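J.: Predicted model and sequence follow; I will ask about them next.
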Amino acid sequence: MTENYYLGLDLSTQQLKCTLINEQHDIVLEEAINFDKDLPEFGTVHGAIIDDNVVTSPTLMWVKALDLLLRRLKNSSYIGSIRGISGAGQQHGSVYWNKDGIEHLKHLDPTKELYEQLDDAFSIKQSPIWQDASTTQECRALEQSVGGPEALAKLTGSKAYERFTGNQIAKIHHHNKKAYDETARINLVSSLLATLLLGLFGPMDSAEGSGTNMMNINTHQWDRKLLEQCGGNSLYEKLNKEPVEGGTLLGNISHYYVERYGFHPDCHIMPFTGDNSATLVSMNLSEGDCVVSLGTSDTVLVYLKKDAAEPTTESHLMAHPTDPEGFMGMLCYKNGSLAREFIRDSYANGSWDEFNEYLNKKEAMQQGDIGFYYWMQEIIPFAKGIYRFEQGEAVKEFKDKAVNVKAIVESQFMSMCVRLQRMGGDSMKRVLASGGAAANANILQLLSNILGLPVYRQKGMNGASLGGALLAKFGTVNTSFEEMMAQYPSAGLELICSPDLEKTKQYASYKQQFSNLEKEIVQNKE
């Protein structure tokens, strides 16, 4: 083949996905490895091992998933024409290499699979992931070290969050000192993929660095005082390299993959980013656009220029994956699709058709019913449990149990609406929906009504892996990302629904009551 192709990988919570594009950004191949289904020997549920607030994934499972995915790709006619690889990983998760593991990487045997050769490569076998909520003590200590949560947000873009990598490292440093001392290098989930493909330790990109609570959001460099607080004086060496900007050439693919799978020796490896950042890339956001990703977690992303970016203690300000002068504002909710599925199974007989039927009934809030569904420990606000109110009074269960279906979706989107306004969301012009639940037009209509904005969906895409493929190409061209996308615009957006502005006004009238009840829940927990 004479045409060049670009591969994007996405190591998400439940799957390792890939998207292959050509020079014109057309998708020519997609593939996925489902961890629970394809790698059952690791015993994960939805890709994770959950023990109360401690949530991990087997590091070797991710390595074996890459083996399996590349085995499938080997049979395609494209593999020798792939000129660049980049991608994404679930944000914040961390990987701990021992010294022998880093050495094994340099001498991979192409007759053997990766997981066979890296079985003993990790000082910690179970990687902490974004769902973990066991580091509250470390969070408070990190904030105190710089003068409080507001000061930390100003410095790093976010106050301390339990899932952020620095706090996860601090927990291991303090409570698993032996494993920490045996750790030679620390990757994120995203930079793990770059490391495996390079055959040597690869750095994270600056967008991922801003999900650690350790990188200065303005300089894109590690803050030495924060590193010392999180991991002592050896952490800088374990991280090994400063964050790099998106599109930086890290090197060529390891000869192992050339020999074993047939990759071209000049296939370039670019930095991998976070799944949310890659989703933003795939949609080529402009000012006024807001991405709402409805997946295992729900996230809200907005593209902010430097003069409009203001860190807060309930949102995240992150480095932009393709614009060193720009920022990505983000809200992240742990209770996304899994919480909706829990309510579907509990109140709609496990049927999405029945769930949608209840969604289309009279608004729960209009009846005076407001519910908060923190099935897992929530991030915004920091709360856990299910709370229901009828006419402002707490109740154990709604009189009509089916009301829970409407109430969970309303409360999820009302929280987004309230916080978007605080981030400057009054200037938003449209919503770009992504993630698994974006396939449900009934859910998107409710989102449109609450935000008062039209909702679009990009046709046929896995957002994060497509974003990775575009980042792979970006690293091989000598133009800006905007110029690259202007030359070959993506497949386009499809308008799914427009808001019923009368309902938008009604929801706006409930915002204060919603905020007051949410505040009451948090205060009672404290």
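T.: Alright, I've got the coordinates.
J.: For the rest of this, base every contact and every neighbour count on C-alpha atoms.
T.: OK.
J.: What lies in contact with stretch 436-455?
T.: When contacts are defined by CA atoms under 8 Å, 6 or more residues apart in numbering, stretch 436-455 is touched by residues 293-295, 337, 356, 359-360, 409-410, 413-414, 417, 428-433, 457, 495-501, 503-504, 507-508.
J.: One more pass at 6 Å, please.
T.: Here stretch 436-455 makes contact (CA atoms under 6 Å, 6 or more residues apart in numbering) with 294-295, 417, 430-432, 496-500, 504.
J.: starting at the chain centroid, how far to it?
T.: 20 Å (CA atoms, centre = their mean, to the nearest Å).
J.: The contacts of stretch 436-455 in strands, which ones?
T.: 294, 430-432, 496-497 (DSSP state E).
J.: Kindly indicate which of those residues lies nearest Ser190.
T.: Distance to Ser190 across the ones in strands among the contacts of stretch 436-455 (CA to CA) is lowest for Leu294, with 20.2 Å.
J.: quick one, what contacts that closest one?
T.: 435, 437.
J.: mind checking the SS state of Ile380?
T.: Recorded secondary structure, Ile380: coil (DSSP: H, G, I helix; E, B strand; the rest coil).
J.: What separation do you get for it and Lys503?
T.: Distance, Ile380 to Lys503, using CA to CA, to the nearest Å: 25 Å.
J.: circling back: with the ones in strands among the contacts of stretch 436-455 in mind, which one is nearest to Met283?
T.: Leu432 (7.8 Å).
J.: okay, now Asp345: neighbour count?
T.: 14 (other CA atoms under 10 Å).
J.: nearest spatial neighbour of it, skipping sequence neighbours?
T.: Leaving aside its sequence neighbours, Asp345 sits nearest to Ser351 (CA to CA, 6 or more residues apart in numbering; 7.2 Å).
J.: got it, and Thr19?
T.: The nearest residue in space to Thr19 (CA to CA, 6+ apart) is Glu30, at 4.6 Å.
J.: Please compare the first structure with the one that follows:
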Amino acid sequence: MSTTHLYLGIDCGTQGTKALILDSESGQVLGLGSAPHTLIQGAQGRREQDPGQWLDALQHATRQALTQAGISGQQIQGIGVSAQQHGLVLLDSQGDVLRPAKLWCDTESTGENNQLLEWLGGETGSLERLGLVIAPGYTVSKLLWTKHHHPQILARTAHILLPHDYLNFWLTGRCCSEYGDASGTGYFNVRTRQWDRELLHHIDPDGHLEQALPELIEPRQPIGRIRPLIAQLLGLNPDAVVSSGGGDNMMAAIGTGNIEPGIITMSLGSSGTVYAFDPQPQARPEASVASFCSSTGGWLPLICTLNLTNVTGAVRELFGLSLEGFNQMARQAPAGAEGVSLLPFLNGERVPALPDATGNFQGLTLTNMTQANLCRAAIEGTTYGLRYGLDLLRRNGLQSHVIRLVGGGSKSPLWRQLVADIMATPVVCPEQSEAAALGAAIQAAWCVAADSPTLADLCRRCVRLDPAGETRPEADNVRAYEHFYQRYRLQVAALTE
């Protein structure tokens, strides 16, 4: 084991924080740690979190990862931070958090998003101005919501940060943001890679918000060294360098080696994401495609579905099944679930764009209404949404030679086969399921020294694919699922009418 190539990757998600120790010379992951978060939930779609929990979880997960790796924190050369996108963290002039962070899944500011979208000139105006269409989860509507509901807090705001920016601020004392995570704010132009100050001026004509923006930095620019007090608290090397870091999707792209055209990363988590690297910004992006910047110097067109393992989990709990019991039940049903289909829009939906939709089973008869068919229809229905998103990316010219599958659902052989068959594309799983934490550690290695290997070299060394998880599409299934997918498209079209 090298003692001069050890890096710490942090991933602060909705449910918890993960920490990972990487030896960038051997490409081995030496240790993992984790700690949970809790949500503050309320009416009208409120989903918030106390950033203090993130700091506590980061400390716990880091100590756990170091212990599992069997190394001293004094050997860590660099730190990379990944975090959930879109969250709004407001700090006062002393650097203290002013209120709980509104998260990506918070929909309380949907009305404010609609007001801003109207001001921008609708979807067309938003695309022309920003390069993407703002959505309720984006940060910008949370700012307008804060102005409407907590004007006194907005008046005291000295720094507007995203979750990963806040963790970097805690580590280094600097307020910075990089292009990938900044893309999801809704007040950032993804083509010019600059803040849209006029949009913020519209929200706050006094110019207060513009002055609270963090400094924008390039993906390979480090933020700086860890603060001595924090190094002591975490037991880390006081000379450790903190990289630019990024949003969880951007870091997971690095952690799956998705840094060149032809690779699709697909995540089967509570929500579903599909994204691919593009060396150029999308010339004519679809309204449902978020044409974010990558954290590697390019772009990362992305779609997000709001309904995935949260839906299969709900069906599993309805029947009182264990995870293995649910999978066994779904395997008993044939492809197409004997005509049963589920439109799985339990949370509304972002892709397809059906924010007010609800879920419903269709095609039920006295003979096909079985637990097996309902379980299989839940997996198939959520996967059709990802196919819908993949088709949008393909329509924008992105190639998909292979899908790199991550997230909890990727551990199911049945789901892996369904993805391969429905997408008509080979599927492979990385060995390391914590793709965002791994990507953050790889990015830290890339940032630390000018003479370090290229990012492509680091990804080749550190991103390892699991041959046991390789799944190829089966021709008969591909033909069958094309028919069932078109049925799904007709059902979605009926909702939009």
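T.: Received, thanks. Remember, predicted model here, so these are calculated numbers, not experimental data.
J.: And the TM-score between these chains?
T.: Overlay of the two chains. TM-score (TM-score structural alignment, normalised by the length of structure 2): 0.91; 485 aligned residues with a CA RMSD of 2.4 Å.
J.: hmm, back to that, emit the PyMOL select command for whichever of the ones in strands among the contacts of stretch 436-455 of structure 1 are buried.
T.: Burial among these is assessed by 16 or more other CA atoms under 10 Å; the matching PyMOL selection reads:
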select buried, resi 294+430+431+432+496+497
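J.: Which one of the ones in strands among the contacts of stretch 436-455 of structure 1 is nearest to Phe514 of structure 1?
T.: For these, the nearest to Phe514 of structure 1 is Leu294 (21.3 Å; CA to CA).
J.: The closest one corresponds to which position in structure 2?
T.: Using TM-score structural alignment as the criterion, Leu294 of structure 1 maps onto Leu268 of structure 2.
J.: Would you mind getting the average deviation of the helix or strand encompassing Gly467 of structure 1 from structure 2?
T.: Using DSSP states H and E, Gly467 of structure 1 sits in helix 463-474. With mean CA distance after the TM-score superposition for structure 1, helix 463-474 of structure 1 departs from structure 2 by a mean of 0.5 Å once superposed.
J.: Quick one: the residues in structure 2 that that helix pairs up with.
T.: Taking TM-score structural alignment, helix 463-474 of structure 1 hits residues 435-446 over in structure 2.
J.: Show me what Asp51 of structure 1 lines up with in structure 2.
T.: In structure 2, Asp51 of structure 1 lands on Ala43 (TM-score structural alignment).
J.: ok, now how distant is its match from Thr14 of structure 2?
T.: The value you get for Ala43 of structure 2 to Thr14 of structure 2, if CA to CA is used, is 19 Å.
J.: So the two - more neighbours on which side?
T.: Thr14 (20 against 8).
J.: Now for the alignment partner in structure 1 of Glu123 of structure 2, how many residues are close by?
T.: Alignment note (TM-score structural alignment): Glu123 of structure 2 maps to Pro149 of structure 1. Using other CA under 10 Å, Pro149 of structure 1 is surrounded by 21 other residues.
J.: Could you do Lys99 of structure 1 as well?
T.: Considering only other CA under 10 Å, Lys99 of structure 1 is surrounded by 15 other residues.
J.: That one: what's it in contact with?
T.: Counting by CA under 6 Å, 6+ apart, the residues that Lys99 of structure 1 touches are Ala184.
J.: What residue in structure 2 is paired with it?
T.: Using TM-score structural alignment, Lys99 of structure 1 sits opposite Ser93 in structure 2.
J.: So its match belongs to a strand, correct?
T.: No. Under the criterion used here (three-state DSSP), Ser93 of structure 2 is coil, not part of a strand.
J.: Return the distance of it relative to Ala158 of structure 2.
T.: Distance from Ser93 of structure 2 to Ala158 of structure 2, by CA to CA: 5 Å.
J.: and if you look at Cys462 of structure 2?
T.: 39 Å.
J.: cool, and Glu215 of structure 2?
T.: Taken as CA to CA, the span from Glu215 of structure 2 to Ala158 of structure 2 is 13 Å.
J.: Who has more neighbours out of those two?
T.: Ala158 (22 against 11).
J.: need the contact list for Asp205 of structure 1.
T.: Per CA under 6 Å, 6+ apart, neighbours of Asp205 of structure 1: 243-245, 271, 273.
J.: mind running it again at 7 Å?
T.: 243-246, 271-273 (CA atoms under 7 Å, 6 or more residues apart in numbering).
J.: Repeat that for Gly257 of structure 2.
T.: The contact partners of Gly257 of structure 2, taken as CA under 7 Å, 6+ apart, are 459, 463.
J.: Just to confirm, what residue in structure 1 is aligned with it?
T.: Using TM-score structural alignment, Gly257 of structure 2 lines up with Asn284 in structure 1.
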